[in-house]
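Asks: following is a predicted model, sequence given first.
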Amino acid sequence: MSRSSPTMKGITMRVGELAELTGVAPRMLRYYEEQGLLVPPRQDNGYRSYGEEHVERVRSIRSLIASGLPTRLVRVVLDVEALADDELSPSCTRQVAEMLHAEMRSLEDKIACLTKSRDTVERYLQRTRHGDLAGVAEPA
């Protein structure tokens, strides 16, 4: 079994191996590090050294970013989760809660705007001879 097998306990990996395991490009992993989202220890030779915990961290980062959170809030959410004693009730400061509420309001505003745009387009299509195409995605 190779030293970087995901089933091996206490493994260490380089950035390319972590990239392969997570499907995230090495350049993006370095960006995560620049943003303070990923903090790998360094070996004596200066190389980054990733472990199994980094695989899960990268997957969490990807998921949060894919959900639309900006990296500044991804870091906050991950930090709050890391401090949580109880999975069901992580604690956070009032400032963090306010940031998350502001982000939620922003997302709700975007959803409302997109919903209005979708409804407008749908109504337009229904009034045209191409109304039967409403809800049908074009092939990629």
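Replies: Yep, it's here. These figures come from a predicted structure and were not determined experimentally.

Asks: when you work out contacts or count neighbours from here on, use the C-alpha atoms and nothing else.
Replies: Noted.

Asks: report the contact partners of Glu33.
Replies: By C-alpha atoms under 8 Å, 6 or more residues apart in numbering, the contact set of Glu33 is Val39, Pro40.

Asks: hmm, 7 Å instead?
Replies: Shown in contact with Glu33 (C-alpha atoms under 7 Å, 6 or more residues apart in numbering): Val39.

Asks: tell me the SS of it?
Replies: helix (DSSP: H, G, I helix; E, B strand; the rest coil).

Asks: then this one, side by side with the first:
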Amino acid sequence: MKIGELSRETGVNPRLLRYYEEQGLLVSRRVGRGHRRYADDAPMVVAHIRALLAAGLPTSVIREVLPCVEGPGPALEHCAGPALRERLDGIDDKIATLRTARTALAGLLATTERSP
């Protein structure tokens, strides 16, 4: 399938499809005059990429877990677990840091509201 066909079928801009390819998430082969051709399963791969992006994963992590994706779901095999756990732990750490900063900022704001 050509890039325009893949774009229409998935609703993803061709520029973004090329970016996915640059990031090692999507594979194409080059045919006459260097035109990209994608495999028949490319729409499902793009759907997996979009689902993983929607979960807040950066492309570097997606590249790591994409081989662990099964079916149209996507359903993830156990091999995705360590990368996902590491990412979730990082998010939890950021949330804790933000909560601490919020508490400190709220305390500072409270002191300004008590002043005449």
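Replies: On my side now, so go ahead. Source: prediction; values computed, not measured.

Asks: any buried residues in stretch 94-108 of structure 1, and which?
Replies: Within stretch 94-108 of structure 1, the residues scored as buried using 16 or more other C-alpha atoms under 10 Å are Leu100, Glu103.

Asks: pull the residues that contact it.
Replies: Residues from elsewhere that reach stretch 94-108 of structure 1 (C-alpha under 7 Å, 6+ apart): none.

Asks: just stretch 50-60 of structure 2 next, same as before
Replies: Gln23, Ile62.

Asks: now that stretch: which residue numbers in structure 1?
Replies: Mapped onto structure 1 using TM-score structural alignment, stretch 50-60 of structure 2 covers residues 62-72.

Asks: regarding structure 2, what is its longest helix?
Replies: In structure 2, assigned by DSSP state H, the helix with the most residues is helix 81-114.

Asks: aligned partner of Arg27 of structure 1 in structure 2?
Replies: In structure 2, the residue paired with Arg27 of structure 1 according to TM-score structural alignment is Arg15.

Asks: can you tell me the SS state at its match?
Replies: With three-state DSSP as the basis, Arg15 of structure 2 sits in helix.

Asks: state the distance from it to Asp93 of structure 2.
Replies: 34 Å (C-alpha to C-alpha, to the nearest Å).

Asks: same deal with Thr103 of structure 2?
Replies: Thr103 of structure 2 is 16 Å from Asp93 of structure 2, by C-alpha to C-alpha.

Asks: with Asp41 of structure 2 instead?
Replies: For Asp41 of structure 2, the distance to Asp93 of structure 2 equals 37 Å [C-alpha to C-alpha].

Asks: who has more neighbours out of the two?
Replies: Higher neighbour count among Asp41 of structure 2 and Asp93: Asp93, with 12 against 9, using other C-alpha atoms under 10 Å.

Asks: around Arg75 of structure 1, how many other residues sit close by?
Replies: Quick note: Arg75 of structure 1 (other C-alpha under 10 Å) scores 19 neighbours.

Asks: mind checking the SS state of the residue nearest to it when sequence neighbours are not counted?
Replies: Once flanking residues are discounted, Arg75 of structure 1 sits nearest to Leu37: 5.5 Å by C-alpha to C-alpha, 6 or more residues apart in numbering. Put simply, Leu37 of structure 1 is coil when judged by three-state DSSP.

Asks: quick one: Leu37 of structure 1 and Leu73 touch, right?
Replies: No - the criterion here is C-alpha atoms under 7 Å, and Leu37 of structure 1 misses it with Leu73 at 10.0 Å.

Asks: who's more crowded, these two?
Replies: The residue with more neighbours, out of Leu37 of structure 1 and Leu73, is Leu37; 21 against 17, by other C-alpha under 10 Å.
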